[in-house]
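> what shape does this take:
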Amino acid sequence: MAGTVMGWWRPSRRKGGRTSARTRRVTARVTALRSLVNGGPSPDFRERLRADLMRAHADERTAGRHAAPPAAHAGSRRPRPRRSLLVRLRPVLVFGVALSGMFATGVRTYHAVPGEVLYPLKRVAESTVLVLAYDEKDRAEREMAAARLRAAETASLIGEAAPDRRRLIAQTLDDMETKTRAALTRVARRGHADGEARRFARQQRKVVEPLLPKLDGENRDKATQYLRYIDTFTASGR
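Below is the predicted model:
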């Protein structure tokens, strides 16, 4: 029994032979690797490696030489000069000139008299202001302001030597009376002439009365009739 068991554990000769052959091959490989580690690469391998490295270095230098001109060209490009102060301030200057021109035109339009180029623009602006009045009292005050302008325009026209001066004065006096009657009618509609209406009538008399000797017969009659009308508000105090 014991002999049988021992015989089962004893390896056969065939199997032992295969193991010995495998061991010899592994030992040979280890010995070859050890020789490579101890002795280093062979001279042929070193020569090939050196040639490959030199070739790679030459290729890199050639590629860098071809890429250098564009870089140099880009570096030689001059920087874009900064815009001058005048160019940067040009929009501000243009806006300032335009604003000044608008202001000057507005002043000239306000002081324009009948017969001048800007006078129609003045009357259009005046009509717009009257339309924008928010109640009867405000509309009356704006119409009084328009009548004051007509009186001042009449005084300006008297001092001019325009060929159609008499016609322009007649039109201005008619419009002054129209604006005055409209304003004072709104005041009377409220039942009494307030202090603003009385002050307006006195101011208009101070401007129009000195013009009577300088007016021709027809325009003098218009101015006299106008003074009689506004006197009813200063005298009666209604």
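
> all contacts plus neighbour counts: C-alpha atoms, from now on.
OK.

> okay, now residue 122: neighbour count?
Neighbour count for residue 122, taken as other CA atoms under 10 Å: 18.

> whichever helix or strand it is part of packs against which elements?
For residue 122, the host element (DSSP states H and E) is helix 119-131. If contacts are counted by 3 or more CA pairs under 8 Å, 6 or more residues apart in numbering; DSSP states H and E, helix 119-131 sits against helix 90-110, helix 136-158.

> quick one more, to check against the first:
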Amino acid sequence: MPGLTDTRPMTASRPLPAEPSSTSESRQLLWIDGVGGFLLLTGQAVSIGGPTSPDADIQLLASLSRRHATIHRDDGGYLLEPHGPTRVNGRQAAEWTELTDGADITLGNTVQLGFHRPTVLSGSARLSFQSDHRPSHSLDGVVLVADTCLLGPGRDCHIRCPEWEDSVILIHRDRQWLVRSPRVALEVNGRRLRGESEIGHGQVVTGPDLRFHIEPLKTDSSHRGARG
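The predicted structure is shown next:
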């Protein structure tokens, strides 16, 4: 087994590749008052590229190729496929590299991303921006949504909301978004929710100490979301 100082390329078994799905259905924006804006990506494959990459799911303002790397979700895990110079945890990434919780991803020479799987109860993961490079949209992070996205104050949440009293669960199922919370009384546009309820674009979810909504990703780079 390679040691901590091993510099050999990292490899993993290669799954059947899925093409990145850069569609409005697979890319949504989640705006949480007092917390920030987050890109929700639901595709099996997520591509990362530079600012001139119209088909990339994540377009970073950095000197990257149009399609620098792709992250694939496979059998409950995640694999990174590099198309340009890429390192994972300081080691050169070969054709396929397994991503585990806490992995550091370096694209090119300067772009640094963090990969997080905060809970084993969800197949979803989060990418954090560790360098100054950001997408053209005003975003604080990216969630790779497999099934659910946990919002709340706990360390097991995909998006930490430290001022919230308890957690809220976003569910992606059959191209729809649903929301539920076992202990928080929620409303959508002033209507009290009971159990698991569907939420549409622009509908505002509120609780005693929370407020958020989901909207489609706009391609206009001048778009900015309001924060509370």
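
> TM value for the aligned chains?
The TM-score (TM-score structural alignment, normalised by the length of structure 2) is 0.23; 92 aligned residues with a CA RMSD of 6.0 Å.

> circling back to that earlier point, can you give me the buried ones in the helix holding residue 122 of structure 1?
119, 122-123, 126, 130 (16 or more other CA atoms under 10 Å).

> need these in a markdown table with distance to residue 195 of structure 1, can you?
Below are the buried residues of helix 119-131 of structure 1 laid out as a markdown table (distance: CA to CA, whole Å):
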| residue | distance to residue 195 of structure 1 |
| --- | --- |
| 119 | 31 |
| 122 | 28 |
| 123 | 27 |
| 126 | 24 |
| 130 | 21 |
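
> so which of the helices and strands packed on helix 119-131 of structure 1 is the most packed in?
helix 136-158 (a mean of 20; mean count of other CA atoms under 10 Å).

> and it, how far out from the chain's middle?
39 Å (CA atoms, centre = their mean, to the nearest Å).

> can you give me the angle the helix or strand just after it makes with helix 136-158?
Remark: after helix 136-158 of structure 1, the chain's next helix or strand is helix 165-189, criterion DSSP H and E. Here helix 165-189 of structure 1 points in a direction 160 degrees away from that of helix 136-158 (axes from the mean of the first three to the mean of the last three CA atoms, to 10 degrees).

> what helices and strands are in contact with helix 165-189 of structure 1?
So helix 165-189 of structure 1, by 3+ CA pairs under 8 Å, 6+ apart, packs with helix 136-158, helix 217-235.

> now those helices as a markdown table including distance to residue 185 of structure 1?
Formatted as a markdown table, these follow (distance: least, CA to CA, whole Å):
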| stretch | distance to residue 185 of structure 1 |
| --- | --- |
| helix 136-158 | 8 |
| helix 217-235 | 11 |
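
> what's the closest of those to residue 47 of structure 1?
Nearest of those to residue 47 of structure 1, taken as CA to CA: helix 136-158 at 109.3 Å.

> give me the buried positions along whichever strand or helix holds residue 81 of structure 2.
When elements are assigned from DSSP H and E, residue 81 of structure 2 belongs to strand 77-82. Using 16+ other CA under 10 Å as the test for burial, strand 77-82 of structure 2 gives 78-82.

> show me what contacts the spatially most central residue of structure 1?
Centroid-nearest residue in structure 1: residue 91, 10.2 Å away (criterion: CA atoms, centre = their mean). Residues near residue 91 of structure 1 by CA atoms under 8 Å, 6 or more residues apart in numbering: none.

> from residue 98 of structure 1, how far out is it?
11 Å (CA to CA, to the nearest Å).

> try residue 158 of structure 1
With CA to CA as the criterion, residue 158 of structure 1 and residue 98 of structure 1 are 34 Å apart.

> now swap in residue 230 of structure 1 and tell me
43 Å.

> then residue 205 of structure 1?
When residue 205 of structure 1 is compared with residue 98 of structure 1 (using CA to CA), they lie 40 Å apart.

> next one: residue 2 of structure 1
Residue 2 of structure 1 is 127 Å from residue 98 of structure 1, by CA to CA.

> equivalent analysis for residue 54 of structure 1, please.
74 Å.

> same check on residue 23 of structure 1?
Taking CA to CA, one finds residue 23 of structure 1 at 105 Å from residue 98 of structure 1.

> how about residue 171 of structure 1?
With CA to CA as the criterion, residue 171 of structure 1 and residue 98 of structure 1 are 34 Å apart.

> from the buried residues of strand 77-82 of structure 2, which is closest to residue 197 of structure 2?
residue 78 (29.1 Å).

> might one say that that closest one is in contact with residue 99?
Yes: with contact defined as CA atoms under 8 Å, residue 78 of structure 2 counts as touching residue 99 (5.5 Å).

> going on from the helix with the most length in structure 1, what's the next piece of helix or strand?
Scanning structure 1 for the longest helix, with DSSP state H as the assignment, gives helix 43-76. Remark: after helix 43-76 of structure 1, the chain's next helix or strand is helix 85-88, criterion DSSP H and E.

> for the residue nearest to the centre of structure 1, give its distance to residue 85 of structure 1.
Applying CA to CA to residue 91 of structure 1 and residue 85 of structure 1 gives a distance of 11 Å.

> likewise for residue 231 of structure 1?
64 Å.

> neighbour count for those two, which is higher?
Between residue 231 of structure 1 and residue 85, residue 231 has the larger neighbour count (other CA under 10 Å), namely 16 against 8.
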